[in-house]
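Undergrad: prediction below, plus the sequence it came from.
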Amino acid sequence: MDRDYAEPLDVPALARDALMSPGHFSRSFRTAFGETPYSYLMTRRIERAKALLRRGDLSVTEVCMAVGCTSLGSFSSRFTELVGESPSAYRARDHDPGAAIPACVAKIHTRPIRNGEARPTAGP
């Protein structure tokens, strides 16, 4: 899912690859990752969408389609839920100060957190 985030989610195929039933796969996935396969995939899509929107050369609709979403409304709703602002507002914001930060570090601080599930990190 991390690599093929733009592809449709096929839980039965993933379950077959893991030699599990779809139900057992979904339950095991949720236990391991703290969210359903669909939520996990959408989080990956929103992460990628944030990167594309920061570039500023694609419209929100183009970004929506590029990350594998087929409904602009659903994409915008999920983006707003995870990021806290609409894709248009996120795209319009100035993102230059973070451009020099390595992607691996930026990913830690820009990963969308669903409903504030993550605990605040303690400072050094």
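TA: Structure's in. What do you need?

Undergrad: okay, CA-based contacts and neighbour counts for the rest of this
TA: Fine.

Undergrad: tell me which helix or strand residue 85 sits in.
TA: Per DSSP states H and E, residue 85 falls between elements, in no helix or strand.

Undergrad: and it, what does it touch?
TA: residue 79 (Cα atoms under 8 Å, 6 or more residues apart in numbering).

Undergrad: ok, now residue 67?
TA: Contacts of residue 67 by Cα under 8 Å, 6+ apart are 5-6, 45-46, 48-49.

Undergrad: longest helix in the protein, please.
TA: If you go by DSSP state H, the chain has its longest helix at helix 37-55.

Undergrad: name the residues that touch that one?
TA: By Cα under 8 Å, 6+ apart, helix 37-55 touches 1-2, 5-6, 9, 11, 26, 29-30, 33, 58-60, 63-64, 67-68, 78-79, 82, 87, 90-91, 95, 110-112.

Undergrad: buried residues in it, which are they?
TA: For helix 37-55, burial by neighbour count (16 or more other Cα atoms under 10 Å) applies to 37, 40-50, 52-54.

Undergrad: ok, second structure coming up, stack it against the first:
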Amino acid sequence: MPAHKAPDVQPPVPPSAPASADALQDPALLRRLLRAKDRMDAASHEAWPVERLARISGVSEAHFARSFKQAFGIPPHRYLLTRRIEQATTLLRDTALSITDIAFATGWESLGTFGRIFRDITGESPSAMRRVARANMPELDRIPACVLKAAQRPDLTIAVLEKRRRMAKDTFAPSTTEES
């Protein structure tokens, strides 16, 4: 009599595993996500709400946002911020444009917002970044532009507001003390 074999049971998917990991393997979806990413790269100064990007990709807004983050490691808004800050850094280093002109040329609607977010991401104000870049210009001229751009790419693995909160937490003493 043959031994009774238990049916093959698939192990449960851990809750931390992405629900649509197989969907990301779809080459058509990846091409559509790359198309949206390329559009953002080509015109990073424009407004790129998720609705517009989803339309380019031919998927729903929620599916686009989820798939983009899964494919590229960061949400679309942070990717766009990265590109804008990269472009602003290059313009600060390589042109004589005013900081105001650079802010508007890279897609910011407010000089104050540009300055605040630029400082949050890079750790320096735009004018300080320009001074440092110009002081180091002879050394930077020997580095290929693509390598320099990659080395100066901002790290946006956490949201700008979260980064600001963490920095504030480390620099300011609490306003109240807890006594027992």
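TA: Structure received. Just so you know, these numbers come straight off a predicted model, no measurement behind them.

Undergrad: ok, back up a step: whereabouts in the second structure does the longest helix of the first structure align?
TA: Helix 37-55 of the first structure corresponds to residues 76-94 in the second structure, going by TM-score structural alignment.

Undergrad: now do that stretch: distance to the chain's middle.
TA: 10 Å (Cα atoms, centre = their mean, to the nearest Å).

Undergrad: that stretch vs the first structure, mean deviation?
TA: When the first structure is overlaid, stretch 76-94 of the second structure sits 0.6 Å from its aligned residues on average, using mean Cα distance after the TM-score superposition for the first structure.

Undergrad: how near is the residue nearest the centre of the first structure to residue 109 of the first structure?
TA: Among the residues of the first structure, the one closest to the centroid is residue 43, at 2.3 Å (Cα atoms, centre = their mean). Using Cα to Cα, to the nearest Å, we find residue 43 of the first structure at a distance of 14 Å from residue 109 of the first structure.

Undergrad: same question, residue 4 of the first structure
TA: 22 Å.

Undergrad: which one's more surrounded, the two?
TA: Between residue 4 of the first structure and residue 109, residue 4 has the larger neighbour count (other Cα atoms under 10 Å), namely 13 against 8.

Undergrad: tell me the counterpart of the more buried one in the second structure.
TA: In the second structure, residue 4 of the first structure lines up with residue 43, judged by TM-score structural alignment.

Undergrad: before we move on, back to that, could you dump the contacts of residue 67 of the first structure to TSV with distance to residue 101 of the first structure?
TA: Converted to TSV, the contacts of residue 67 of the first structure look like this (distance: Cα to Cα, whole Å):
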residue	distance to residue 101 of the first structure
5	24
6	25
45	21
46	19
48	16
49	18
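
Undergrad: between those residues, which sits nearest residue 15 of the first structure?
TA: Nearest to residue 15 of the first structure among the contacts of residue 67 of the first structure is residue 5, at 16.8 Å by Cα to Cα.

Undergrad: surely that closest one meets residue 68?
TA: Yes: the pair residue 5 of the first structure / residue 68 is scored as a contact, 6.9 Å apart, by Cα atoms under 8 Å.

Undergrad: please identify the buried residues of stretch 77-91 of the first structure?
TA: For stretch 77-91 of the first structure, the neighbour count (16+ other Cα under 10 Å) marks 78-80, 82-83, 86-87, 90-91 as buried.

Undergrad: quick one: residue 126 of the second structure from residue 77 of the second structure, how far?
TA: Distance, residue 126 of the second structure to residue 77 of the second structure, by Cα to Cα: 21 Å.

Undergrad: show me where the second structure has strands.
TA: Taking DSSP state E, the second structure contains no strands at all.

Undergrad: which stretches of it form helices?
TA: With DSSP H, the ranges of helices along the second structure come out as 21-24, 27-42, 50-57, 61-72, 76-94, 99-105, 111-122, 126-135, 137-140, 145-151, 160-171.

Undergrad: residue in the first structure matching residue 105 of the second structure?
TA: By TM-score structural alignment, residue 105 of the second structure lines up with residue 66.

Undergrad: which residues are in contact with its match?
TA: Going by Cα under 8 Å, 6+ apart, residue 66 of the first structure touches residue 6.

Undergrad: look up how far residue 41 of the first structure lies from it.
TA: For residue 66 of the first structure, the distance to residue 41 of the first structure equals 14 Å [Cα to Cα].
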